[in-house]
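Q: here are the coordinates; sequence isn't available:
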């Protein structure tokens, strides 16, 4: 089974004796298990203020590390990595590989998507086939955010976006850029906003404002099958809400 091509992605090889240590000091998740052999970790790169800049997969292969990046954020992410590299023995170069993904029985060399079993598997090598799976429907059903839609650079916070539930952050790994703010949100505050699954009685534009009793309560993003992923203020998310003239309620 070859799977289907994962569109909108860029693959970058990261080599050099300092490659794993370099990335480990920058991202939200623990990459050390990748030193033991083939594997995949989903993680985020944050600003010093703790805001989301990008999310990506770090893949360990026999040939070295591979970054599986959203194309829309790839250039900015690679510039930031180059800025942090300094004198580390790290080389970053485009990879000739392709990424495919699928559901059900996985090829022997595929890796499970670490975010949620519902997202199936990812494979790095030859190109996949045409896209046929409704991934947005899967994301909505499991409230899984997507880069450039629910995940907004320099605005989103990863805990509000569900990264803990989706195995994208490790609170025991030690320091990384933005770690202090993330740890404080985890241990010293109660989240007052976040992504939740909602029922949508119709279809509204992505990013449509949600009102509760006439007050701003959040926004609705990806929608499928009468449901949607919404970013809500929890103190205003009780009862019926409106996005334009469309009724919205917490699922």
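A: Nice, I can see it. What you see is a predicted model, and the numbers here were worked out from it, not measured in a lab. Numbering: from 1, shown residues only.

Q: hey, let's count contacts and neighbours off CA atoms from now on
A: OK.

Q: quick one: the helices in the stretch 51-200 of the chain?
A: Applying DSSP state H, counting those that start in this stretch to the stretch 51-200 of the chain gives helices spanning 71-85, 135-142, 179-187.

Q: which other residues reach the last one?
A: This means helix 179-187. Helix 179-187 is touched from outside by 28, 49-50, 157-159, 171, 191, with contacts defined as CA atoms under 8 Å, 6 or more residues apart in numbering.

Q: so how do I select the buried members of those in ChimeraX?
A: Command for ChimeraX, covering only those of the contacts of helix 179-187 found buried under the criterion 16 or more other CA atoms under 10 Å:
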select :28,50,157,158,159
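
Q: tell me which of the helices of the stretch 51-200 of the chain is the most buried.
A: Neighbour counts averaged per stretch over those are highest for helix 135-142, at a mean of 17; criterion: mean count of other CA atoms under 10 Å.

Q: other SSEs contacting that helix?
A: strand 193-200, strand 215-224, strand 227-233 (3 or more CA pairs under 8 Å, 6 or more residues apart in numbering; DSSP states H and E).

Q: and among those, the most buried is which?
A: It is strand 227-233: most buried of the helices and strands packed on helix 135-142 by mean count of other CA under 10 Å, with a mean of 26.

Q: and that strand, how far out from the chain's middle?
A: Centre-to-centre, strand 227-233 and its host chain are 16 Å apart (CA atoms, centre = their mean, to the nearest Å).

Q: C-terminal to it, what's the next element?
A: Note on strand 227-233: by DSSP states H and E, the next helix or strand toward the C-terminus is strand 241-243.

Q: adding another structure so you can compare the two:
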């Protein structure tokens, strides 16, 4: 990323949770540990089904007496409803502030120019009372600013940041191996741990119970993680969501996201899987990338 570029993430939504039970409420639901979230640290997490399947992923930021939730806009209404279902008698208020707040992303290098900025994923500081943090999934994705829409452009001018084409950010995220959009296409089709959440700092295996914890822990402890969500790069042809991927006649995975930034669930430990190989679907020839931050 260019140090002067900023990307207005108009595909993101902001929810806000507060109330005396907010911390305990989130701790009982999410795959990460809410105790990691503070004025100086932000975390990435997920909300899974009771079976451990992916439902929602989001970033949690401490804000005033509660927590901001940065999620994909297409998932916001569903996440709001899901949190409301779990609320029951908890003293928690859930608000959708997407019409008031906006998310902007800029480079890792720019973040390090801020006074007090530290080169740690999730590290958080304040700029004129607004949170800025290095992406907690992977600091190579740069930093994010969550700010009131009315203050956005004046702040970007003061920071000498220039609005850039959002597709550049999407392409960079895809190349890095982190899903930039279309997360709803993964719902109930893939285990959360298969989304690489351990490597993306989205699961805490030492915390107590949460929704989907039993299967997630079993896959981890019994070393049964044999599939991963990996990015696809096109050689030629056209992808279709749900179609199988083959190496010669051996099935190696399935396309889950088929648009501009495609991803597939891949049998990455299969003897027929080699990132140097060409793979095919019914209508396409593709490459499958394994990010260097996935070590095994």
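A: Structure's in. What do you need? What you see is a predicted model, and the numbers here were worked out from it, not measured in a lab.

Q: follow-up on the earlier one: nearest to residue 43 of the first structure, of the contacts of helix 179-187 of the first structure?
A: Nearest to residue 43 of the first structure among the contacts of helix 179-187 of the first structure, counting by CA to CA, is residue 28 at 5.6 Å.

Q: now that closest one: how far from residue 211 of the first structure?
A: 33 Å (CA to CA, to the nearest Å).

Q: can you show me the strands along the stretch 1-150 of the first structure?
A: 4-5, 9-15, 39-46, 52-61, 64-70, 91-94, 98-102, 111-112, 121-125 (DSSP state E, counting those that start in this stretch).

Q: looking at these, which is nearest to residue 137 of the first structure?
A: Residue 137 of the first structure lies closest to strand 98-102 among those, at 14.2 Å (CA to CA).

Q: residues in the second structure aligned with the closest one?
A: Alignment note (TM-score structural alignment): strand 98-102 of the first structure is matched to residues 102-106 of the second structure.

Q: how far apart are that stretch and its match in the first structure?
A: Here the mean offset of stretch 102-106 of the second structure against the first structure after fitting is 1.5 Å, by mean CA distance after the TM-score superposition for the first structure.

Q: show residues contacting that stretch.
A: 1, 3-10, 12-14, 70, 142-149, 152.

Q: switch the helices and strands packed on helix 135-142 of the first structure over to CSV; also include distance to residue 148 of the first structure.
A: Listed next are those as CSV, based on distance: least, CA to CA, whole Å:
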stretch, distance to residue 148 of the first structure
strand 193-200, 14
strand 215-224, 11
strand 227-233, 14
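
Q: among the ones you listed, which is nearest residue 110 of the first structure?
A: When these are ranked by proximity to residue 110 of the first structure, the top entry is strand 215-224, at 27.4 Å, counting by CA to CA.

Q: quick one: the closest one to helix 135-142, angle?
A: Here strand 215-224 of the first structure runs at an angle of 130 degrees relative to helix 135-142 (axes from the mean of the first three to the mean of the last three CA atoms, to 10 degrees).

Q: please name every helix or strand in contact with strand 215-224 of the first structure.
A: Helices and strands touching strand 215-224 of the first structure, by 3+ CA pairs under 8 Å, 6+ apart, are helix 135-142, strand 208-212, strand 227-233.

Q: chain center to that strand, what's the gap?
A: 19 Å.

Q: what distance do you get for residue 167 of the first structure to residue 40 of the first structure?
A: As judged by CA to CA, residue 167 of the first structure and residue 40 of the first structure stand 11 Å apart.

Q: do residue 57 of the first structure as well
A: 7 Å.

Q: equivalent analysis for residue 111 of the first structure, please.
A: Using CA to CA, residue 111 of the first structure is found at 7 Å from residue 40 of the first structure.

Q: before we move on, the earlier item: out of the helices and strands packed on helix 135-142 of the first structure, which gets nearest to residue 251 of the first structure?
A: Nearest to residue 251 of the first structure, of those and by CA to CA, is strand 193-200 at 4.5 Å.

Q: need the helices of the stretch 51-200 of the first structure in JSON lines (columns: distance to residue 148 of the first structure).
A: Converted to JSON lines, the helices of the stretch 51-200 of the first structure look like this (distance: least, CA to CA, whole Å):
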{"stretch": "helix 71-85", "distance to residue 148 of the first structure": "7"}
{"stretch": "helix 135-142", "distance to residue 148 of the first structure": "14"}
{"stretch": "helix 179-187", "distance to residue 148 of the first structure": "21"}
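
Q: closest one to residue 201 of the first structure among these?
A: For residue 201 of the first structure, the closest of those is helix 135-142, at 14.9 Å, according to CA to CA.

Q: mean deviation, that closest one versus the second structure?
A: Compared with the second structure after fitting, helix 135-142 of the first structure deviates on average by 2.0 Å (mean CA distance after the TM-score superposition for the first structure).

Q: picking up where we left off before, just the buried ones among the contacts of stretch 102-106 of the second structure, please.
A: Counted by 16+ other CA under 10 Å, the contacts of stretch 102-106 of the second structure give 1, 4-9, 12-14, 70, 142-148, 152 as buried.

Q: start and end residues in the second structure for stretch 69-89 of the first structure, please.
A: Going by TM-score structural alignment: stretch 69-89 of the first structure matches residues 71-91.

Q: what sits up against that stretch?
A: Here stretch 71-91 of the second structure makes contact (CA under 8 Å, 6+ apart) with 11-15, 19-22, 25, 56-59, 94, 96, 181-184.
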